[in-house]
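>>> With the sequence up front, the predicted model follows.
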Amino acid sequence: MTRIPMALTIAGSDSGGGAGIQADLKTFQMRGVYGMSVITAITAQNTRGVFDIHTVPQSTVRAQIQAIAEDLPPTALKIGMLSTADIIECVAACLQTHRLGPLVLDPVMIAKGGAPLLQQNAIAALIACLLPQADIITPNLPEAEALTGIPITDDASAAEAAARLQALGAKSIVIKGGHSGNSQDAVCRDRVFLPDRTFVLECPRFDTPHTHGTGCTFSACITAELAKGHGMEAAIRSAKAFITAAISQPLNIGSGHGPVNHWACQTNGPALG
């Protein structure tokens, strides 16, 4: 019997539906993967900002992971918002006990509207506990700088930062270019560092505020493709195509940073335009 590909997301809940657990499950569904979730935090947010964060107790996080591992083991998993050092350490310990497939780490630190989603003292815990377990990490430029202490201004400094992340244990790295200093650049460049090669993925830079959930969706798509048994490079390229479509065809909802369009790669979503 062919096993259904199954993916797990360990992340925070976004009440506005654009990022976090909600974006991940939408992406898994769109990529033909059965999605499961472990909720680490509950946020009150919409397209205008984050208004409250409630961290789920460690015992509940641990119980969620154990319940999934014992009955519905995923073929790949991703980690998003973890918020505190205690939750990071809890999740890391659980993943050492339960081997749950390739791990995609999206080091969520700041919301699209600027609200901090990772406590400062939690960065050291993330580096020490989760980077060594990550098959791939997908930081944007500010996140890569925060994790490495290296200002990233060009290909050489990006390569230096990636080398430091690999020395800390991450096997593959995608340093996303959406946060580059010059928003007038016509092209957005993501730098990819695999164990045996490097390359750059480029796409047009779209003039839209509706990019909420970009990082979550990108990493979730990588997770879904890995869950289906695809190789790392193929998974990254598929995710890049998926998120490019999702940004280029915005839903235009909300009065702030609206969500990306998870329907963009298929035809039976709502009429757009």
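Structure's in. What do you need?

>>> Every contact and neighbour count from this point should use C-alpha atoms.
Fine.

>>> so Cys188 is in which element?
According to DSSP states H and E, Cys188 maps onto strand 187-193.

>>> Can you name every helix or strand that that strand contacts?
Contacts defined by 3 or more Cα pairs under 8 Å, 6 or more residues apart in numbering; DSSP states H and E place strand 187-193 against helix 155-167, strand 172-175, strand 198-204.

>>> mind running it again at 7 Å?
strand 172-175, strand 198-204 (3 or more Cα pairs under 7 Å, 6 or more residues apart in numbering; DSSP states H and E).

>>> Thr75 against Ala7, yeah?
Yes. Between Thr75 and Ala7 a contact is recorded at 6.0 Å, counting by Cα atoms under 7 Å.

>>> These two: which is more packed in?
Taking other Cα atoms under 10 Å, Thr75 and Ala7 do not tie; Ala7 has more neighbours (32 against 23).

>>> gap between whichever strand or helix holds that one and the chain center?
Using DSSP H and E, Ala7 maps to strand 6-14. Mean-position distance between strand 6-14 and its chain equals 10 Å (Cα atoms, centre = their mean, to the nearest Å).

>>> again, but for stretch 149-169
Per Cα atoms, centre = their mean, the centroid offset for stretch 149-169 relative to its chain is 19 Å.

>>> Give me the buried stretch members for it, please.
Going by neighbour count (16 or more other Cα atoms under 10 Å), the buried part of stretch 149-169 is 150, 152, 158-159, 161-166, 168-169.

>>> between the strand holding Cys188 and strand 198-204, how big is the angle?
Interaxial angle of strand 187-193 relative to strand 198-204 (axes from the mean of the first three to the mean of the last three Cα atoms, to 10 degrees): 160 degrees.

>>> let's bring in a second model and compare:
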Amino acid sequence: MLTVAGSDSGGGAGIQADLKTMLALGTHGMSVITAVTAQNSLGVQGAWELPAEAVRAQYRSVVDDIGVQAVKTGMLATAELVETVAGLLAETDAPAVVDPVGVSKHGDALLAASALDSVRTKLLPLATVATPNLDEVTQLTGVRVESEAGMRRAALALLEYGPRWALIKGGHLPGEPVDLLTDGTEEHWLRAPRHDNRHTHGTGCTLASAIAAHLAHGRPVVAAVTAAKEYVTGAIAAGFPLGGGIGPVDHAWALGR
């Protein structure tokens, strides 16, 4: 498996969360780092994008030699990097999970506004599954979600850009968390209990990586997303304090079962 994303120096999200998830779910993780962040439980103190040529070289290095059975994308930061990664994905015969990371858990911007159109037109058409949260789907489609009906409208608007499946994450709505997975024909509402735990750093990265891991094992999309939802729900329940702010989910929670 390959993650194409930014590095989180605090280890809760980004490349670090992706690799932990991949290991926990029985896959070999490889990485293409797109940006380096100075980040901890309190927020993002700085971010530096890598040159497109460095991203391209990392990708070709591992894919041309080792091969890949699923790709997950996360923080891509700029239009140039979005377009570079989209070009690489177009040449790769593997399912792609696109997590269109726009902001961090703490509200820090991780994608330039000028890159949104590249995400819509270059990256989303290549996605097997796109996994925006409510803020990200509003950024991409203009649809503001305040209810489950709004999630359906947002999903259909996102599918207009070409992903095979849209997974709209509704955890920010009041009540029990619910996500909507749809390809425009089928609808699957994935519900889970809300855990009284503030330590949820890395949830989105973890979910997208878990979906990709199950796709790499050969599961169809609905089964992969359902299993990934179960994994991340357990990781949230086991999230633990680290530092002075929002701690990470526990990627190793299931290893003792």
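Nice, thanks for sending it over. Everything quoted here is computed from the prediction, not taken from an experiment.

>>> Would you mind identifying the next helix or strand past the strand holding Ala7 of structure 1?
helix 20-30.

>>> which bit of structure 2 covers that following helix?
Helix 20-30 of structure 1 corresponds to residues 14-24 of structure 2 when matched by TM-score structural alignment.

>>> mean shift between the matching stretch and structure 1?
Mean deviation of stretch 14-24 of structure 2 relative to structure 1 after superposition (mean Cα distance after the TM-score superposition for structure 1): 0.3 Å.

>>> how much distance is there from that stretch to the middle of the chain?
Relative to its chain's centre, stretch 14-24 of structure 2 lies at 11 Å (Cα atoms, centre = their mean).

>>> Now tell me what touches that stretch from outside.
Under the contact criterion Cα atoms under 7 Å, 6 or more residues apart in numbering, stretch 14-24 of structure 2 has outside partners 3, 5-8, 11, 28-29, 31, 202, 205-206, 209-210, 213, 251-252, 255.

>>> repeat that with 6 Å
Residues outside stretch 14-24 of structure 2 that contact it (Cα atoms under 6 Å, 6 or more residues apart in numbering): 5-8, 29, 206, 209, 251.

>>> Please pick the buried ones from the residues you listed.
Buried members of the contacts of stretch 14-24 of structure 2, counted by 16+ other Cα under 10 Å: 5-8, 29, 206, 209, 251.

>>> His188 of structure 2 matches what in structure 1?
Aligned by TM-score structural alignment, His188 of structure 2 pairs with Phe199 of structure 1.

>>> what about the residue lying closest to its match once chain neighbours are set aside, neighbour count?
Once flanking residues are discounted, Phe199 of structure 1 sits nearest to Val192: 5.3 Å by Cα to Cα, 6 or more residues apart in numbering. Residues lying near Val192 of structure 1 (other Cα under 10 Å) number 21.

>>> cool, the one 5 residues further on as well?
For Arg197 of structure 1, the count of nearby residues is 9 (other Cα under 10 Å).

>>> do you know how far it is from Asp14 of structure 1?
35 Å (Cα to Cα, to the nearest Å).

>>> what does Thr153 of structure 1 give?
Applying Cα to Cα to Thr153 of structure 1 and Asp14 of structure 1 gives a distance of 32 Å.

>>> List the contacts of stretch 68-86 of structure 1.
Contacts with stretch 68-86 of structure 1, where a contact means Cα under 6 Å, 6+ apart, come from 6-12, 88, 100-106, 108, 117-119, 122, 125, 223, 227.

>>> Then stretch 163-181 of structure 1?
Here stretch 163-181 of structure 1 makes contact (Cα under 6 Å, 6+ apart) with 131-132, 134-140, 188-194.

>>> at 8 Å instead, please
With contact meaning Cα atoms under 8 Å, 6 or more residues apart in numbering, stretch 163-181 of structure 1 is reached by 127-128, 131-142, 144, 147-148, 158, 162, 188-195, 205.

>>> hang on, the earlier thing: need the buried ones among the contacts of stretch 14-24 of structure 2 in CSV with distance to Gly46 of structure 2, can you?
Formatted as CSV, these follow (distance: Cα to Cα, whole Å):
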residue, distance to Gly46 of structure 2
Ala5, 16
Gly6, 12
Ser7, 11
Asp8, 11
Gly29, 26
Thr206, 22
Ser209, 24
His251, 25
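
>>> how many neighbours does the equivalent of Glu53 of structure 2 over in structure 1 have?
With TM-score structural alignment as the criterion, Glu53 of structure 2 lines up with Ser59 in structure 1. Look at Ser59 of structure 1: counted by other Cα under 10 Å, it has 10 neighbours.

>>> quick revisit: ok and the strand holding Ala7 of structure 1 relative to helix 20-30, angle-wise?
Put simply, strand 6-14 of structure 1 runs at 150 degrees to helix 20-30, going by the same axes, to 10 degrees.

>>> which outside residues touch strand 6-14 of structure 1?
So strand 6-14 of structure 1 is contacted by 19-22, 24-25, 28, 33-46, 73-82, 220, 223-224, 227-228 (Cα under 8 Å, 6+ apart).

>>> Start and end of stretch 250-257 of structure 2, how far apart?
End-to-end distance for stretch 250-257 of structure 2, by Cα to Cα: 14 Å.

>>> what's in contact with it?
Residues contacting stretch 250-257 of structure 2 (Cα under 8 Å, 6+ apart): 17, 20-21, 24, 206, 231, 234-236, 238-240.

>>> And for stretch 178-195 of structure 2?
Contact partners of stretch 178-195 of structure 2, identified using Cα under 8 Å, 6+ apart, comprise 151-152, 155-156, 159, 164-171, 175-177, 222, 226, 229, 233, 236-237.

>>> same deal with stretch 82-91 of structure 2?
The contact list for stretch 82-91 of structure 2 (Cα under 8 Å, 6+ apart) reads 52, 55-56, 59, 76, 96, 115, 118-119, 122-123, 126.

>>> What residues sit buried inside that stretch?
Within stretch 82-91 of structure 2, the residues that qualify as buried are 82-86, 89, counting by 16+ other Cα under 10 Å.

>>> which stretches of structure 2 form helices?
Applying DSSP state H to structure 2 gives helices spanning 14-24, 52-65, 79-90, 116-118, 134-141, 148-159, 203-216, 221-237.

>>> right, so these: which one is the most enclosed?
Per residue and on average, the most neighbours among the helices of structure 2 fall to helix 203-216, with a mean of 28 (mean count of other Cα atoms under 10 Å).

>>> circling back to that earlier point, reformat the helices and strands packed on strand 187-193 of structure 1 as JSON lines; add distance to Gly256 of structure 1 and mean neighbour count.
Shown next, in JSON lines, are those (distance: least, Cα to Cα, whole Å; neighbours: other Cα atoms under 10 Å):
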{"stretch": "strand 172-175", "distance to Gly256 of structure 1": "25", "mean neighbour count": "26"}
{"stretch": "strand 198-204", "distance to Gly256 of structure 1": "22", "mean neighbour count": "14"}
